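*Asks:* Fold the following for me, if possible:
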Amino acid sequence: MVNGLRIGIMAVVLGLFSAVLIPLQLLALRFDWRLRRRLPRTWHKVALYCLGIRVHIHGSLDPRRPLMIAANHASWKDILVLGSLADVVFIAKTEVASWPIFGTLARLQKTIFVVREEKRRTGDQVNEIAGRMADGEIVVLFPEGTTSDGNRVLSVKSSLFGAAAAALPKDQENAVVHVQPVAIAYTRIQGMPMGRYHRPIAGWPGDVGMVSHLMGVLRAGALDVDVTFGDTVDFRQGDNRKTLATHVESRLRDMLLAHLRGRHKS
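*Replies:* As a prediction, the model looks like this:
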């Protein structure tokens, strides 16, 4: 009864807050105001509060630009977490645009949707990513290409770093794109270490419906997530994408496991 009341109150709070911010964001998008980059961050913070997700930050976001964040991906919650920490833009597969609620929110944040199966459109998509980075926007890439169970890092796809290469100005010698690995680890529930029983709340398996998983998160009441900003890799003309992918995968795996195993040093 109490849990149901709490969920209802949080839903009303988030709904009212969204009713205020969404029209303002639509105006910001229509007239391309800089405000369009900041409003989603505010919304994500409120959404995390309503869901009971507490974020603990380790390290810091690299202040240099152009900057690409390469993060492990376990769930739709990762969007809220990263979106609450910086004014970022996400790269997502085009199917996300049609998802209920989340598709609308993604479009409001001006997410870059990519169609990986259509090679003829790859050039335009990469150019858009490069253009957004050149304009100072922080682009978030989930280089695993799909969600994991939250317990591990899947193989990183080097092809997805093509945007980093495209963002390098062709007419500038020694041009660089900064790629920062960021690990997201869901570590505690109700203040206690998250065991195997609760691990499904961290990840979002493909066979679990969005609404069902969302209700599970709400019923959990309080989740703690540790976000670790790793050392940035400088990517230059002539550098190998596979080498970059291997390094990013190794750093993500080390940072994630350090938190899941309780070995991280603050």
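
*Asks:* contacts, neighbours, all on C-alpha from now
*Replies:* Fine.

*Asks:* who touches residue 109 in this structure?
*Replies:* Going by C-alpha atoms under 8 Å, 6 or more residues apart in numbering, residue 109 touches 36, 37, 40, 89.

*Asks:* Relative to residue 200, how far out is it?
*Replies:* Residue 109 sits 27 Å away from residue 200, going by C-alpha to C-alpha, to the nearest Å.

*Asks:* likewise residue 124?
*Replies:* Distance from residue 124 to residue 200, by C-alpha to C-alpha: 37 Å.

*Asks:* The two: who's more crowded?
*Replies:* Taking neighbours as other C-alpha atoms under 10 Å, residue 124 and residue 200 compare with residue 200 leading, 18 against 12.

*Asks:* can you tell me which residues contact the more buried one?
*Replies:* residue 149.

*Asks:* if you set the cut-off to 10 Å instead, what comes out?
*Replies:* By C-alpha atoms under 10 Å, 6 or more residues apart in numbering, the contact list for residue 200 reads 74, 149, 150, 151, 208, 213, 216, 217.

*Asks:* Could you do residue 170 as well?
*Replies:* residue 237.

*Asks:* helix or strand right after the host helix or strand of residue 184?
*Replies:* Taking DSSP states H and E as the criterion, residue 184 maps to strand 176-189. Once strand 176-189 ends, the next helix or strand along the chain (criterion: DSSP H and E) is strand 192-193.

*Asks:* Can you tell me what sits against that following strand?
*Replies:* With C-alpha under 10 Å, 6+ apart, strand 192-193 has contacts from 186, 187, 222, 223, 224, 260, 261, 262.

*Asks:* Alongside the first, I'd like the structure of this one:
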Amino acid sequence: MIRVALIALAFFALTLLLLPFQLIGLAFDLRLQRSIPHLYHRILCALIGVRIREVGVRSTASPALILSNHVSWLDISVVSALSPVVFVAKSEVAGWPLLGWLAKLQRTVFINRQARHQTGAATSEIAGRLLGGDAVVLFAEGTSSDGNRVLPFRSALVGAVHHALGNTTQHTSITVQPMSLAYIGFGGVPMGRALRERVAWYGDADLMPHLMRVLASGAVDVTVSWGEAVAYDRRADRKAIAREAEKSVRRMTAAALRAAPPAMPAASEQPLPEPA
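*Replies:* Predicted coordinates for the structure are as follows:
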């Protein structure tokens, strides 16, 4: 519990320290609004003890839509720690205490998956982020899984690619890149199927007990794998895009879960990132 309390104190101190800079970035539409969340989550991962191994390279092409599987609330910090991104989240997240507020500060796009008539507005907003230069991360399964498998990808929001191309004359294609998240170690122990639910947050699991358990673990090892980035034009079919990305994410996730956890330094030995 002492470890959890110390992490909580550091979290609030970090949030209060960087909050004014993020508000300034949002108010004046500065690049700061992208770099602050990136720095924030890098430090959070170091505090929690999240150790990230990357396989492959993220494309630098723009506009870029990243299609990923979804395992845990930790996914947000893991992906944000690697590069500045914007997420697409269900509308309920906006109302969560503290976490919803943080998501808004990171310029998250909120969607109501139960109201199909709102899909068009959501895809238009995603398109706006893409054309504004943001890399947009879409958890294409539509929900989180147990971390041992990848659920079918939904294609409805992939239509943002077509919306983006329809609203600009500057881009003839948008790059779509698959990304896999695989949690392979927990508390310094290689994670098998039975242990993976310790990190995976899915179903009806309560957030706070799960969060406390993860914070008390001491270390979480995760492999982030990048698939082949493909440029799609307006002729591309959204269902085909989702299908190909799903195949790639399934393959990368299976490979990461089969592989032995790499030797990594202890969380305390990892250097903290330099301020932006």
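
*Asks:* related to what we said a few turns ago, the strand holding residue 184 of structure 1 against structure 2, how far on average?
*Replies:* Strand 176-189 of structure 1 differs from its equivalent in structure 2 by a mean of 0.6 Å after superposition (mean C-alpha distance after the TM-score superposition for structure 1).

*Asks:* What residues in structure 2 pair up with that strand?
*Replies:* Strand 176-189 of structure 1 lines up with residues 173-186 of structure 2 when matched by TM-score structural alignment.

*Asks:* to the chain's geometric centre, what's the distance from that stretch?
*Replies:* 9 Å (C-alpha atoms, centre = their mean, to the nearest Å).

*Asks:* same thing with stretch 205-212 of structure 2?
*Replies:* 19 Å.

*Asks:* Just tell me the aligned range of that stretch in structure 1.
*Replies:* Going by TM-score structural alignment: stretch 205-212 of structure 2 matches residues 208-215.

*Asks:* and if you look at stretch 49-66 of structure 2?
*Replies:* The aligned range for stretch 49-66 of structure 2 is 52-69, by TM-score structural alignment.

*Asks:* Show the end-to-end separation of the matching stretch, please.
*Replies:* 25 Å.

*Asks:* show me what contacts residue 98 of structure 1?
*Replies:* Per C-alpha under 10 Å, 6+ apart, neighbours of residue 98 of structure 1: 104, 106, 107.

*Asks:* can these go into a markdown table with extra columns for distance to residue 162 of structure 1 and secondary structure?
*Replies:* Shown next, in a markdown table, are the contacts of residue 98 of structure 1 (distance: C-alpha to C-alpha, whole Å; DSSP: H, G, I helix; E, B strand; the rest coil):
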| residue | distance to residue 162 of structure 1 | secondary structure |
| --- | --- | --- |
| 104 | 27 | helix |
| 106 | 22 | helix |
| 107 | 23 | helix |
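
*Asks:* ok so, going back, how about the match of stretch 205-212 of structure 2, which residues are buried there?
*Replies:* By neighbour count on 16 or more other C-alpha atoms under 10 Å, the buried set for stretch 208-215 of structure 1 is 210, 213, 214.

*Asks:* Go ahead and confirm the first one touches residue 96.
*Replies:* No - the pair formed by residue 210 of structure 1 and residue 96 falls short of the contact definition of C-alpha atoms under 10 Å, at 12.0 Å.

*Asks:* okay, and the common contacts of those two?
*Replies:* The contact sets of residue 210 of structure 1 and residue 96 overlap at residue 102 (C-alpha under 10 Å, 6+ apart).

*Asks:* Sort out which of the contacts of residue 98 of structure 1 are buried, if you could.
*Replies:* residue 106.

*Asks:* any idea how far the aligned partner of residue 9 of structure 1 in structure 2 is from residue 17 of structure 2?
*Replies:* Under the alignment (TM-score structural alignment), residue 9 of structure 1 pairs with residue 6 of structure 2. Separation of residue 6 of structure 2 from residue 17 of structure 2 (C-alpha to C-alpha): 16 Å.

*Asks:* With residue 114 of structure 2 instead?
*Replies:* Taking C-alpha to C-alpha, one finds residue 114 of structure 2 at 37 Å from residue 17 of structure 2.

*Asks:* before we move on, what about residue 32 of structure 2?
*Replies:* Taking C-alpha to C-alpha, one finds residue 32 of structure 2 at 14 Å from residue 17 of structure 2.

*Asks:* who has more neighbours, the two?
*Replies:* residue 32 (17 against 12).

*Asks:* That one corresponds to which position in structure 1?
*Replies:* In structure 1, residue 32 of structure 2 lands on residue 35 (TM-score structural alignment).

*Asks:* same thing with residue 115 of structure 2?
*Replies:* Counting by TM-score structural alignment, the partner of residue 115 of structure 2 is residue 118.

*Asks:* re earlier: in the match of strand 176-189 of structure 1, what counts as buried?
*Replies:* For stretch 173-186 of structure 2, using 16+ other C-alpha under 10 Å, the buried residues are 173-186.

*Asks:* neighbours of the counterpart of residue 260 of structure 1 in structure 2, just the number please.
*Replies:* In structure 2, the residue equivalent to residue 260 of structure 1 is residue 257, according to TM-score structural alignment. By other C-alpha under 10 Å, the residues close to residue 257 of structure 2 number 22.

*Asks:* you'd agree residue 257 of structure 2 is in a strand?
*Replies:* No - the assignment for residue 257 of structure 2 (DSSP: H, G, I helix; E, B strand; the rest coil) gives helix, which keeps it out of a strand.

*Asks:* residues contacting it?
*Replies:* Applying C-alpha under 10 Å, 6+ apart, the residues contacting residue 257 of structure 2 are 147-149, 181-185, 191-193, 222-223.

*Asks:* got it, and residue 66 of structure 2?
*Replies:* 58-59, 85-87, 135-140, 175-179, 226-227, 229, 245.

*Asks:* Tell me which of the residues you listed fall in strands.
*Replies:* Among the contacts of residue 66 of structure 2, the members found in strands (DSSP state E) are 86-87, 135-139, 175-179, 226.

*Asks:* could you pull out the helices for the stretch 151-266 of structure 1?
*Replies:* Remark: helices assigned in the stretch 151-266 of structure 1 by DSSP state H, counting those that start in this stretch are 162-166, 199-202, 210-220, 241-260.

*Asks:* if we compare the ones you listed, which one ends up closest to residue 14 of structure 1?
*Replies:* Of all these, it is helix 210-220 that lies closest to residue 14 of structure 1, at 13.0 Å by C-alpha to C-alpha.
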